[in-house]
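K.L.:
3D model of this:
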Amino acid sequence: MSISIKNERITKLLNEWYLEMRSRNRENAYNLKKQVDETIHNLKIEKEKSIDDQELLLYYSLLNFRYKYLVDNMSISKDSFRDIESFEIPKNSLLGYYYHFFKAIHTSVIGDYKDAREHFDTAESLLTHVSDELEKAEFHYKLGSFYYDTYQGLLSIKQVTIAKEIYLKHSGCETNITFCENMLGLACTHLKEWELAEEHFTTAMDQFQKMNVENYILMVRHNLGLLYAGQNLSQLAIRYLQEVNKKPGNYRALLIEAKEHFKIKEHDIAAELIRKGLEISKDLKLGEYIHRFMILDGMNKNLSTPEFETLVLAGKEYFEKEDLYTYIHESLEVLAVKYYKEGHHLQASEYFYLSKQARDNAQEMGALK
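P.N.:
A predicted model of the protein is given here:
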């Protein structure tokens, strides 16, 4: 078989694999992965490789990351992109777009939001190489997800709505439309539009239950737990989150559930959930969650104010770097209250002021630009 025909066939197979992943069809993606891995293994053991072969191996490595993200996004770590970085990255090409798009997804997951913003911007500039409208929808959806992660709810709704409108024009996009409903619900929680958020989550839950996809049902249960936690309905939130946390490894659900147990003074249960979540976050090298768990741990243990201050200021340094002003506002406010209750009004005043500044910055970031 000639090199060009061989590479054409491999590219076709990789494209088919990606389309199943982009459709969030886990079963079909899993079945195709076996065939893809065998084909790529044969390519790797060839003695001489052309430039085209190297690009195929890069494409495979990118899609392999995307597959891992599809089947278990909670296992993505700081090192999950390491193999890809060994390749030379084409600049103005479709492959360059995929690199920056997937790198944006990776850096978002691990909490490197400023890097993620840069990669989203670069990927957006390379959308000129993308002719597939559904790929553009995927880009808008993931950009909306990024805006949700960085507490920019209105921008999230804008991007996810663009994606949803594209999906609605095509057949076979029911799963992705439902993902948009779920993400719109999340964005509404940031905006404290509780009833609207619940409507979106209920729509998503109904659709995923009809599809009978357990992982996606658990995802919406998690988000309903988040919704009720945001309204201080701790017992209801815990009920949903306990279902999610039966499956190990979900550091996000562990954090939310731990916080709700802390609110209702179930400190021992909170401590165990914090321990599990912190261990996972350290293993995956997730700076954002390491700091969030440590601050919650300090609250749960009722550390002395100077000890708690050390945790809060360490978190503040990290959160400022990634523009996570909401977490700065929340943690500084807790610290200010501790100082106020102890009669240290000067320190309390300073931290109340800094907390207000962080809240103002968060509100400014969340505005529709």
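
K.L.:
going forward, measure contacts and count neighbours with C-alpha atoms only.
P.N.:
OK.

K.L.:
for the helix or strand where Ile238 lies, packing partners?
P.N.:
Here Ile238 sits within helix 234-244, counting by DSSP states H and E. With contacts taken as 3 or more C-alpha pairs under 8 Å, 6 or more residues apart in numbering; DSSP states H and E, helix 234-244 sits against helix 214-230, helix 251-263.

K.L.:
Let me know the angle separating that helix from helix 251-263.
P.N.:
Orientation check (axes from the mean of the first three to the mean of the last three C-alpha atoms, to 10 degrees): helix 234-244 against helix 251-263 gives 150 degrees.

K.L.:
Now do helix 234-244: everything it contacts.
P.N.:
Helix 234-244 is contacted by residues 218-219, 221-222, 224-229, 250, 253-254, 256-257, 260-261, 263-264 when judged by C-alpha atoms under 8 Å, 6 or more residues apart in numbering.

K.L.:
if you compare the helices and strands packed on helix 234-244, which one is most tucked away?
P.N.:
Most buried of the helices and strands packed on helix 234-244 by mean neighbour count (mean count of other C-alpha atoms under 10 Å) is helix 251-263; its value is a mean of 23.

K.L.:
Past it, which element shows up next along the chain?
P.N.:
Moving toward the C-terminus from helix 251-263, the next helix or strand (DSSP H and E) is helix 267-284.

K.L.:
Now do that next one against helix 251-263: the angle between them, please.
P.N.:
Using the same axes, to 10 degrees: helix 267-284 against helix 251-263 is 160 degrees.

K.L.:
quick revisit: for Thr107, which of the helices and strands packed on helix 234-244 is the nearest?
P.N.:
Among the helices and strands packed on helix 234-244, helix 251-263 comes nearest to Thr107, with 16.3 Å by C-alpha to C-alpha.

K.L.:
what's next to the closest one, contact-wise?
P.N.:
For helix 251-263, the external contacting residues (C-alpha under 8 Å, 6+ apart) are 74, 222, 225-226, 229, 232, 234-235, 237-238, 241-242, 244-245, 267, 269-271, 273-274, 276-278, 280-281, 289, 293, 296, 300.

K.L.:
what's the spacing between that helix and its chain's center?
P.N.:
Mean-position distance between helix 251-263 and its chain equals 17 Å (C-alpha atoms, centre = their mean, to the nearest Å).

K.L.:
before we go on, could you also do this sequence so I can check it against the first one:
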Amino acid sequence: MYEFSKGEYIKAISFYRQAEKKLDKVADELERAEFYYKMSEIFYHMKQTHLSMYYVEQAYYAYKAHKTNGMYELKVIQCRFVIAGNYDDLCTHEKAIPHLKEAEESARNLGNKYMLAKALLNLGDSYKNMGDQDRALYFLVKAVDQAKESGAKELTHIYYELALLHFKKKEHESGKHYFELGVESAERFNDWFFMNLLNVLKALYLEGAKPSAVADALDALDDIRGYPYLEELALLAAEFYTGCEHMDDSVYFYNKMIYAQKQIRRGEFLYEV
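P.N.:
Reported below is the predicted structural model:
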């Protein structure tokens, strides 16, 4: 869990694999469920979707059987986030939305503003992936208030998504507004990963879109944690330069996207002996 928190996914999986060999000695179903959830979470972040789904299904049904206990209701919500994220990665967004709406309702009923902020953020992200930008903005704006009230570090992520969507809609001033809030939030939470993401938006939309500057900003995402974002943002850059009819630059960033996709696929072999 410590290695995972640092973004050292391969090291984390190595330890989790050792732990899994001892799991048959754990009699408590809910303790095993916690392990399965942790495995599903790390495989989700590595975009190993089917492995993540395999583990989260086991955790989900174990927690759901005990969800009358408020603590385990929170665990069900967390599982729904992973399930929905995997459905998004499989481009079956229509299957993600019901899980996120259930998570939103459960978080409201529990009065848990932190979980509610995450549910609204994930709903916004899913609708963004579906191409429904207006609905995505609706949920993300709602997420801001909940994140502020709960002190959630996810506030930086929300501002990043809002800035990205407004820039894509060519709403420059709104995009700049949320970009600045995102930078302020990233500094407050010492979140340098999202600062790197914001730097890509800065290079592309606020500093003249020089291809070399955008490429340099994207290079900061060239690691196992950053590849999914590198894939998304390289595609964004490619589409941007296509719109400007700078086709050589567009091709360069499409190739960056393909590179990120290849690195994500390689991830499933990095931890095998």
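
K.L.:
For Arg359 of structure 1, find the nearest of the helices and strands packed on helix 234-244 of structure 1.
P.N.:
The closest of those to Arg359 of structure 1 is helix 214-230. By C-alpha to C-alpha, the value is 16.5 Å.

K.L.:
coming back round to it: mind putting the helices and strands packed on helix 234-244 of structure 1 into a markdown table with distance to Thr128 of structure 1?
P.N.:
Formatted as a markdown table, these follow (distance: least, C-alpha to C-alpha, whole Å):
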| stretch | distance to Thr128 of structure 1 |
| --- | --- |
| helix 214-230 | 32 |
| helix 251-263 | 35 |
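
K.L.:
Could you tell me how many residues sit around the nearest residue to Lys103 of structure 1 once chain neighbours are set aside?
P.N.:
Excluding the flanking residues, the one nearest Lys103 of structure 1 by C-alpha to C-alpha, 6 or more residues apart in numbering is His119, at 6.5 Å. By other C-alpha atoms under 10 Å, the residues close to His119 of structure 1 number 23.

K.L.:
Looking at the helices and strands packed on helix 234-244 of structure 1, spot the one closest to Gln54 of structure 1.
P.N.:
Proximity to Gln54 of structure 1 (C-alpha to C-alpha) singles out helix 214-230 among those, at 34.5 Å.

K.L.:
So which residues make contact with the closest one?
P.N.:
Applying C-alpha under 8 Å, 6+ apart, the set of residues contacting helix 214-230 of structure 1 is 182, 186, 189, 194, 197-198, 201, 204-205, 208-209, 234, 236-241, 243-244, 253, 256, 260.

K.L.:
Report the buried members of these.
P.N.:
The neighbour-count test (16 or more other C-alpha atoms under 10 Å) applied to those identifies 182, 186, 189, 194, 197-198, 201, 204-205, 208, 234, 237-238, 240-241, 244, 253, 256, 260 as buried.

K.L.:
got a list of what Tyr229 of structure 2 touches?
P.N.:
By C-alpha under 8 Å, 6+ apart, the residues touching Tyr229 of structure 2 are Leu197, Leu221.

K.L.:
That one -> structure 1?
P.N.:
Matched to structure 1 by TM-score structural alignment, Tyr229 of structure 2 sits across from Tyr327.

K.L.:
For its match, pull up the helix or strand it's in.
P.N.:
Tyr327 of structure 1 belongs to helix 325-341, assigned by DSSP H and E.

K.L.:
what do you get for Gly315 of structure 1?
P.N.:
Assigned by DSSP H and E, Gly315 of structure 1 falls within helix 305-321.

K.L.:
what do you get for Ala116 of structure 1?
P.N.:
For Ala116 of structure 1, the host element (DSSP H and E) is helix 113-125.

K.L.:
Can you give the contact residues for the helix or strand that that helix is followed by?
P.N.:
Next helix or strand after helix 113-125 of structure 1 toward the C-terminus (DSSP H and E): helix 133-149. Here helix 133-149 of structure 1 makes contact (C-alpha under 8 Å, 6+ apart) with 22, 101, 105, 108, 120, 127, 130, 153, 155-160, 162-164, 166-167, 180, 183, 186-187, 190.

K.L.:
can you check stretch 150-162 of structure 1 too?
P.N.:
By C-alpha under 8 Å, 6+ apart, the residues outside stretch 150-162 of structure 1 that reach it are 113, 137, 140-148, 180, 183-184, 187-188, 190-191, 323-324, 326, 362, 365-369.

K.L.:
Pull up the aligned stretch in structure 2 for that stretch.
P.N.:
The aligned range for stretch 150-162 of structure 1 is 46-58, by TM-score structural alignment.

K.L.:
Off-centre distance for stretch 113-121 of structure 2?
P.N.:
Mean-position distance between stretch 113-121 of structure 2 and its chain equals 13 Å (C-alpha atoms, centre = their mean).

K.L.:
That stretch aligns to what range in structure 1?
P.N.:
The aligned range for stretch 113-121 of structure 2 in structure 1 is 214-222, by TM-score structural alignment.

K.L.:
ok so, going back, taking their axis directions, the helix holding Ala116 of structure 1 and helix 133-149 sit at what angle?
P.N.:
If you take the same axes, to 10 degrees, helix 113-125 of structure 1 sits at 160 degrees to helix 133-149.

K.L.:
mind listing what Tyr60 of structure 1 touches?
P.N.:
Leu14, Ile40.

K.L.:
do Leu32 of structure 1 as well
P.N.:
Contact partners of Leu32 of structure 1, counting by C-alpha under 8 Å, 6+ apart, are Trp17.

K.L.:
Any buried residues in the helix or strand hosting it, and which?
P.N.:
Applying DSSP H and E as the criterion places Leu32 of structure 1 in helix 26-44. Across helix 26-44 of structure 1, burial judged by 16+ other C-alpha under 10 Å covers Arg26, Ala29, Tyr30, Leu32, Lys33, Val36, Ile40, Leu43.

K.L.:
Skipping adjacent residues, who's closest to the last one in space?
P.N.:
Counting by C-alpha to C-alpha, 6+ apart, Leu43 of structure 1 lies nearest to Asp53, which is 7.7 Å off, once chain neighbours are set aside.

K.L.:
Correct me if wrong: the one you found contacts Asn7.
P.N.:
Yes - using C-alpha atoms under 8 Å, Asp53 of structure 1 is in contact with Asn7, at 7.3 Å.

K.L.:
which one of the two has more residues nearby?
P.N.:
Higher neighbour count among Asp53 of structure 1 and Asn7: Asp53, with 20 against 16, using other C-alpha under 10 Å.
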